[in-house]
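Peer 1: Have a look; sequence and predicted model below, questions after that.
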Amino acid sequence: MPKRTTHEDSVCPLARPLDVVGDGWTLLIVRDAFDGLRRFGQFQRNLGLAKNILSARLANLVATGVFEPVPAADGSPYQEYVLTEKGRALFPVVTALRQWGDAWFFEDGEPRARLVDRSAGEPVAVLEVRSADGRVLGPEDAEVLLP
């Protein structure tokens, strides 16, 4: 099997993180962690993912500092996977993908999971990209400057 291309030397801030979260299973694992899952078995049951693939993805998430393995909170001999600050910083990314999926991949009235504000029970506001002065920006309003 050919070796996957790495983006570790790229000057693009989108390309480098794809080495960590560019795989769909990886983002679903992170999503599940935001939803409160912490144990290997919980991830495996929820995703239906083969154990070897889940193990490889979790190892990569630990190696890249997205998760930290910790002893199980209940004192059992298991370990749990806890999002680090770096991992928690993926929340807006996962939220944006949820909102994009909600807008473009469901028919009207089709059942779907909803992300709500835990304290108010209301849907989370749609994320927007804004300029430093607060204006909403679209793709035509931004440009990439190369070094």
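Peer 2: That came in fine, so what should we check first? Computed from a prediction, not measured in an experiment: that's the story for all the values here.

Peer 1: From here on, just use CA atoms for contacts and neighbour counts.
Peer 2: Will do.

Peer 1: Which of the residues in stretch 69-88 are classified as buried?
Peer 2: Neighbour-count burial for stretch 69-88, counted by 16 or more other C-alpha atoms under 10 Å, picks out 69, 79-83, 87-88.

Peer 1: Could you let me know which of those ends up closest to Leu49?
Peer 2: Tyr81 (16.4 Å; C-alpha to C-alpha).

Peer 1: show me the residues around that closest one that make contact.
Peer 2: By C-alpha atoms under 8 Å, 6 or more residues apart in numbering, Tyr81 lies in contact with 38-40, 67-70.

Peer 1: Below is an additional structure, to be compared with the one above:
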Amino acid sequence: MLGRTYDSQVCSAARALEVVGERWSLLIVRDVLFAGATRFADFQRLGIATNVLAKRLDSLVDSGILERRPSVETHDRGGYAATRKGLDLAPVIIALTQWGDRWAAPDGPPILYRHTGCGGGIAEQTTCSICGQITDLSQIHVVHGPGMPQAQ
């Protein structure tokens, strides 16, 4: 895991990885968002040791990505649901899946994301907020944003 201090760098990607960069975290979120997983037992099918799974779920709850929901049918511990913060990870998971389909799926995509309304394929794309889609990634450059500290 990355260090927890950012004295020499200011990087939102590094900060995001501190929250969801552990190997099981995005798979847990993926299963909540796209596979209907809500209960501890649902996540055990991933093959995670129960102590590690408990820590990951606690971490995702503590970071505001998942929330615990009480069970209305039984008096047990209930389950987990994505928060708005967790739902905002859907495009990340879809983009990572697209990359995996291209570079790590020699027999083709094992799953496909589809629009429930019409059945169309779902794809994440890099777009410009002014003129539209970026077709050549060399057209992207970085500038300092408002969160970048002023040079001292």
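Peer 2: It's in. Note that this is a predicted model, so its numbers are computed, not measured.

Peer 1: Please work out the TM-score for the two chains.
Peer 2: Remark: TM-score between the superposed chains equals 0.85 [TM-score structural alignment, normalised by the length of the first structure]; 142 aligned residues with a C-alpha RMSD of 2.0 Å.

Peer 1: before we move on, the earlier item: and the contacts of Tyr81 of the first structure, which is closest to Asp117 of the first structure?
Peer 2: Out of those, the member with the shortest distance to Asp117 of the first structure (by C-alpha to C-alpha) is Arg38, at 21.1 Å.

Peer 1: Glu22 of the second structure: neighbouring residues, count only.
Peer 2: Neighbour count for Glu22 of the second structure, taken as other C-alpha atoms under 10 Å: 13.

Peer 1: Then Phe43 of the first structure?
Peer 2: By the measure other C-alpha under 10 Å, the count of residues near Phe43 of the first structure is 21.

Peer 1: Same question for Asp133 of the first structure.
Peer 2: 6.

Peer 1: Quick check: the gap between it and Glu85 of the first structure.
Peer 2: 27 Å (C-alpha to C-alpha, to the nearest Å).

Peer 1: Now do stretch 35-47 of the second structure: distance from first to last residue.
Peer 2: Using C-alpha to C-alpha, one end of stretch 35-47 of the second structure lies 16 Å from the other.

Peer 1: contacts for that stretch?
Peer 2: 28, 31-32, 50, 53, 78-81.

Peer 1: From those, pick the one nearest Ala123 of the second structure.
Peer 2: Asp31 (18.3 Å).

Peer 1: Please give the element, helix or strand, for the closest one.
Peer 2: Assigned by DSSP states H and E, Asp31 of the second structure falls within helix 25-34.

Peer 1: Quick check: next helix or strand after that helix?
Peer 2: Scanning forward in sequence from helix 25-34 of the second structure by DSSP H and E, the next helix or strand is helix 40-44.
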